[in-house]
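[1] Pasting the sequence and the predicted coordinates here, then a few questions.
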Amino acid sequence: MKQADLHTHTRASDGTCEPAENVRLAAEAGLAAVAITDHDTVAGISAALEAAAGRNIEVIPGVEISSAANGQDIHVLGYFIPFDDEAFQEKLRGLRETRHERNKLMIARLRELGIPITLESVYRRKKGEDKNIGRPHIAEELVELGVVGSIDEAFAKYLGREGAAYVNPPRITPQEAITLIKEAGGAAVLAHPGLYDDDDLVQELIAFGLDGIEVWHPDNDAAERERYRTWAEQHGLVMTGGSDFHGWRGEEPFHAMLGTHTAPVSAVERLREIAAMRKR
């Protein structure tokens, strides 16, 4: 059965690969489709579509919307979104501004802890006006400064939910993220629910109106996958899957290698149908 990796990132957000590289890796893995789902931006989609021309692979335009609930980040994936629509892009710009404010607060806290990190040193990592910077870029700077030995250590000690520099300023709710995607004509899927350790919230979002749930993800263990599969079947949700590929951190792929966590193409068709109905 043909498969699709429905969760990948590029340099448009916090991945290390150009969009064309994601397309190449997906084609080499024998996938039927790959989704470009950068954080709060659609800047990598056009280049991915161009790279797919002449290849036997579909690029699915997507986005991963940042929201917050119960003191932690909650991510909602949007598929078949209107990536070339200016009104939709304007809403995403507002989300990126919130991310920028969070970066400033986090870096300020790191400096309070005696770490000689600056906003300028982190933001030099991205070129252009649309500097979609996130925690992985701050983590890279901490590694370069010698404060930590790895990206994982940076998140464990400083940037993760229990980290000394973690901050989470007001963001849209996951319900608002779902609504944003659906009103734009896309299909809304809860990303990596296993990361949240909050099944009550997952059930609440299902009841609110999710179209799907990410069952196959490197951070969902076997018991979680089975639980989400059961809930999807009970509520008629699309079961999706993706590697959450962000390129490489050193020699290792992060979160997982593109193509190692996937969903059948039947999931793509269901997402396409949902989005098409909303655009009528």
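    Noted; the coordinates are in hand. Numbering: from 1, shown residues only.
[2] Every contact and neighbour count from this point should use C-alpha atoms.
    Fine.
[3] So which residues of this structure form helices?
    19-28, 45-52, 86-112, 119-123, 135-145, 151-154, 174-184, 199-208, 222-235, 265-279 (DSSP state H).
[4] ok, structure two:
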Amino acid sequence: MQQNADLHTHTTASDGTCEPKENVRIAKEAGLAALAITDHDTVAGIAEAKEAGAVLGIEVIPGVEISSVARGQDIHVLGFFVPYEDASFQEKLVGLRETRHERNKLLINKLQELGIAIKLEDVYKRKQGTDKNIGRPHIAEELMELGVVNSIEEAFDKYLGKGGAAYVNPPRITPQEAITLIREAGGVAVLAHPGLYDDDELVKELIEFGLDGIEVFHPDNSQNQREVYRKWAEEFDLLVTGGSDFHGWRGEEPFHAMLGSHTVHADVVDSMREIANRRRK
């Protein structure tokens, strides 16, 4: 049996299309030993995933992907072994989701200014339940349905991603504040997909500030970037993590990549657990 872990996956608790238990089932089929549930600014999917993991023999690492902003772009910080059942920690995430909602409204407004007949209420109908943790992929789906774009990738390239015609960035916490939030809660802070930011000076600043690790193996990191970030991890004694950033399926294709396609050895999970245990003593 493989002893690998996929440390970056999303569920219907945020902008994934699979229920948390489905992520666990896929991890089992992929022969993984562990996976992390790292939904955007919420821990709502973790309890269900852990229950499924107990049945299927898969370790589920409670995680979160916190949204922050630096130098005009989104910066995401992964938190592992976070206290997902703690009310005060959950409350801190509520404010982050409210900012996400404001960002969505601004995005829709800009799309409307571009002459696109998209409505906020139609986007929000795409997610069931009372906790409307809507992300840009939901907006991209609506753009596809309206015939504005042919794919999620095109929606991000033309409109929603950095440099897109409707890209917006409302005030959010800084990545330094995100790192502090995770560490003070007893979790482990890792910079998500650093290759996306095109700002290695910022990556270095965050390493010096107090990151515990860096996501080296991610579908959006080039081979050259992986080599650079692995070298920095060794130099600064950081954890080397990796994950697929699986969001389920958009059409017939997995988004961003198939669960289990980007992994690290499960020893990394043990190292994370040791850090988290030390912080909570």
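    The structure has been received and is ready for your questions. Bear in mind that the values here come from a model prediction, so they are computed numbers and not experimental data.
[5] coming back round to it: with respect to D244 of the first structure, which of the helices of the first structure lies nearest?
    D244 of the first structure lies closest to helix 19-28 among these, at 11.5 Å (Cα to Cα).
[6] Trace the closest one over to the second structure and give me the residue numbers.
    With TM-score structural alignment applied, helix 19-28 of the first structure matches the range 20-29 in the second structure.
[7] Out of the helices of the first structure, which is closest to A165 of the first structure?
    Closest of the helices of the first structure to A165 of the first structure is helix 86-112, at 5.4 Å (criterion: Cα to Cα).
[8] average gap between that closest one and the second structure?
    After superposition onto the second structure, the mean distance of helix 86-112 of the first structure to its aligned counterpart is 0.4 Å, using mean Cα distance after the TM-score superposition for the first structure.
[9] What residues sit buried inside that helix?
    Neighbour-count burial for helix 86-112 of the first structure flags 88-89, 92-93, 95-96, 98-100, 102-103, 105-110 (criterion: 16 or more other Cα atoms under 10 Å).
[10] Show me what it is packed against.
    Helices and strands touching helix 86-112 of the first structure, by 3 or more Cα pairs under 8 Å, 6 or more residues apart in numbering; DSSP states H and E, are helix 119-123.
[11] Which strands or helices does the helix it packs on pack on?
    helix 86-112, helix 135-145.
[12] In TSV: those, plus distance to K182 of the first structure.
    Shown next, in TSV, are these (distance: least, Cα to Cα, whole Å):
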stretch	distance to K182 of the first structure
helix 86-112	11
helix 135-145	27
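[13] closest one to D221 of the first structure among these?
    Closest among these, using Cα to Cα: helix 135-145, at 23.1 Å.
[14] List of residues touching that closest one?
    14, 103, 107, 117, 121-122, 125, 148-151, 154-155, 159 (Cα atoms under 8 Å, 6 or more residues apart in numbering).
[15] Out of these, which comes closest to T179 of the first structure?
    Nearest to T179 of the first structure among the contacts of helix 135-145 of the first structure, counting by Cα to Cα, is D14 at 24.4 Å.
[16] related to what we said a few turns ago, for the contacts of helix 135-145 of the first structure, which PyMOL command selects only the ones that are buried?
    Typed into PyMOL, the line below selects the buried ones among the contacts of helix 135-145 of the first structure, using 16+ other Cα under 10 Å:
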select buried, resi 14+103+107+117+122+148+150+151+154+155+159
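[17] Determine which two of the contacts of helix 135-145 of the first structure are furthest apart.
    Taking Cα to Cα, the two most distant members of the contacts of helix 135-145 of the first structure are N103 and G149; they sit 20.9 Å apart.
[18] Can you tell me which residue sits nearest the middle of the second structure?
    Closest to where the C-alpha atoms of the second structure average out (Cα atoms, centre = their mean) is E65, at 4.2 Å.
[19] Report how many residues lie close to the nearest residue to N4 of the second structure once chain neighbours are set aside.
    Nearest non-adjacent residue to N4 of the second structure, counting by Cα to Cα, 6 or more residues apart in numbering: H265, 4.4 Å away. H265 of the second structure has 18 neighbouring residues, counting by other Cα atoms under 10 Å.
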